[in-house]
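**Student:** prediction below, plus the sequence it came from.
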Amino acid sequence: MTFNRLLAILLLNAAGLALFFSWYLPANHGLWFVLDKNIFYWFNDRLVTNKALLWLLAVTNFRAFDGVALLAMGYLYLTFWRRETPEGRRRLLAIGVAMLISAVVLNQLCRLIPVSHPSPTRFFPNVNHVTQLTGIPAKDASTNSFPGDHGMMLMIFACFMLRYFTRRAFFIAVAIVLVFATPRIMIGAHWFTDVVVGSLSIVLVGMSWWLITPASDYLVNALYRYLPGKYKPVN
């Protein structure tokens, strides 16, 4: 591993840890809590006055809507798949499986972080719930919302786009993160910091060691070689 890569890892780790501890160390999370509270109430108060916003959040936080996020990521992946040779498609499959494994492992590791709190809709009393206002069983509350696992999965996808594909694909993936992670914050299922601090800090630390070092390449190459199916490498 080159010096520049090691430096990039250390800088990303420093940024992730600084972000996390800027939230974790201050009493009651300091100014982060003020920002969290203001963002939550700005949207929550408008649920009873803005019907368009209410129904938008009901639809975008309905469980089935998560499938739209998968379709968006799948379509971006498909644009590369269609241009590849059979051998290249096998490698894309290996990258996809490696991405899934990475997401599952990192999601489990982040459970070791000694932080747990309910979503703002469970923390604050007498607030509006989209489910009650619309009758749609939207995800508008959580007993433990830190870190934002939905946002973290989307960020991991964006990281893989940057590592194995193109910058253009990365920026599209970032747009996917914003489009599909933001509704969870707007509805109150997550605090703003669950995603911006929790998800992002974990991804900065975890994915830097995984993607900038050869570690992810070892897994991708092993999957490319040993996954069942056609077009396995001959040596």
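**Tutor:** Okay, I see it.
**Student:** every contact and neighbour count from this point should use C-alpha atoms.
**Tutor:** Will do.
**Student:** burial count for residue 74?
**Tutor:** By other Cα atoms under 10 Å, the residues close to residue 74 number 12.
**Student:** repeat for residue 126
**Tutor:** So residue 126, with other Cα under 10 Å, has 8 neighbours.
**Student:** and the gap between it and residue 29?
**Tutor:** Distance from residue 126 to residue 29, counting by Cα to Cα, to the nearest Å: 22 Å.
**Student:** residue 85 now?
**Tutor:** 51 Å.
**Student:** this is the comparison structure:
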Amino acid sequence: MDNHARIQATWRWPAFTALHLLVAVLLLSWVPETGRELWRAAGAHLFTVLHGTLGHSASWDLLWALCSTRLWDVLAGALMLTLLLHQGWAFRGAETRRALFHLLALLLILVVLRTLFSKLVGYFHWQHASPSMLIPNSFRLSESFPALERLFEVKDRSSRSFPGDHASVLIVWGLFMACFSRGWKLAASTGLVVFCSLPRLIAGAHWLEDIAVGGVLLAALAFAWGYCTPLGGLIAAGLERASQPLLPVLRRLPLLGNWGVLQSR
């Protein structure tokens, strides 16, 4: 079997349909006022449980303060990129380049969908502030660690927390890796997505609905249209063609030159 054929956005009707059904269920559970009240009640309970662990141990607070910074977002992104490009994790040899461009295509589609969805959120007045700003006596990690706040910004509050952009990116990556990972590697990738989603919930930057509705909805639509139709493949092919002039230069660089993502097919 051609390894490159494994990584090809094409019509996948069962997955395309299932993802859109998931989106419909989420919207039907959340758009009605009563549905949003139930989601908010569940989010408030989860906030009480998770956020309630803060303020009792300085080391515990520091852990989640660090994981709520922009620096951690960069490090987590670097780790996810490393797993994507690592030889033998999910892809091998030159097929890593195809995987990289397909993931970039998915993320571009996600950005477009997020922009369009933000218009709907504004029009229907669905936007809201994070729980740390609405629930009294919330513990502020940014105030407990002012040096971290000054250096890297601790994400523990937002006046516009819906949908969870951070979570949608994580979920898109997780869905893509799940297509090519099995066993403990699949569990590790899934665990990374869950762990990297937790800081925003524990710190109080997001409600449960921001991630479980907004983040999942956007990720599901991006994956449905980006990998379960030919659209993502067309975008990936365009990105790959545009990168061709850079490849000979990158192959001559120390360390980078041996990466599978830069090798000829």
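**Tutor:** Good, I have the coordinates. Just so it is clear, the structure is predicted and the values come from calculations on it, not from any experiment.
**Student:** more neighbours: which of residue 85 and residue 29 of structure 1?
**Tutor:** More crowded of residue 85 of structure 1 and residue 29, by other Cα under 10 Å: residue 29, with 15 against 10.
**Student:** quick one, what contacts the more buried one?
**Tutor:** Going by Cα atoms under 8 Å, 6 or more residues apart in numbering, residue 29 of structure 1 touches 22-23.
**Student:** that one falls within a helix, correct?
**Tutor:** Yes - Residue 29 of structure 1: assigned to a helix according to DSSP: H, G, I helix; E, B strand; the rest coil.
**Student:** and it, what pairs with it in structure 2?
**Tutor:** Taking TM-score structural alignment, residue 29 of structure 1 has residue 36 as its aligned residue in structure 2.
**Student:** so which helix or strand takes in the residue opposite residue 56 of structure 1 in structure 2 once aligned?
**Tutor:** Using TM-score structural alignment, the partner of residue 56 of structure 1 in structure 2 is residue 63. Element membership for residue 63 of structure 2, per DSSP states H and E: helix 58-66.
**Student:** which other helices and strands contact that helix?
**Tutor:** Counting contacts by 3 or more Cα pairs under 8 Å, 6 or more residues apart in numbering; DSSP states H and E, helix 58-66 of structure 2 packs against helix 141-144, helix 183-203.
**Student:** between those helices, which gets nearest to residue 40 of structure 2?
**Tutor:** Closest approach to residue 40 of structure 2 among these (Cα to Cα): helix 183-203, 13.3 Å.
**Student:** could I get the buried residue list for that closest one?
**Tutor:** Using 16 or more other Cα atoms under 10 Å as the test for burial, helix 183-203 of structure 2 gives 185-186, 189-190, 192-193, 196-203.
**Student:** is the alignment partner in structure 1 of residue 229 of structure 2 in a helix, a strand, or coil?
**Tutor:** Under the alignment (TM-score structural alignment), residue 229 of structure 2 pairs with residue 213 in structure 1. When classified by three-state DSSP, residue 213 of structure 1 comes out as coil.
**Student:** isn't residue 213 of structure 1 right next to residue 1, touching?
**Tutor:** Yes - here residue 213 of structure 1 reaches residue 1: they are 6.6 Å apart, a contact under Cα atoms under 8 Å.
**Student:** those two: who's more crowded?
**Tutor:** Between residue 213 of structure 1 and residue 1, counting by other Cα under 10 Å, residue 213 is the more crowded of the two (16 against 8).
**Student:** and that one, what does it touch?
**Tutor:** By Cα under 8 Å, 6+ apart, the neighbours of residue 213 of structure 1 are 1, 5.
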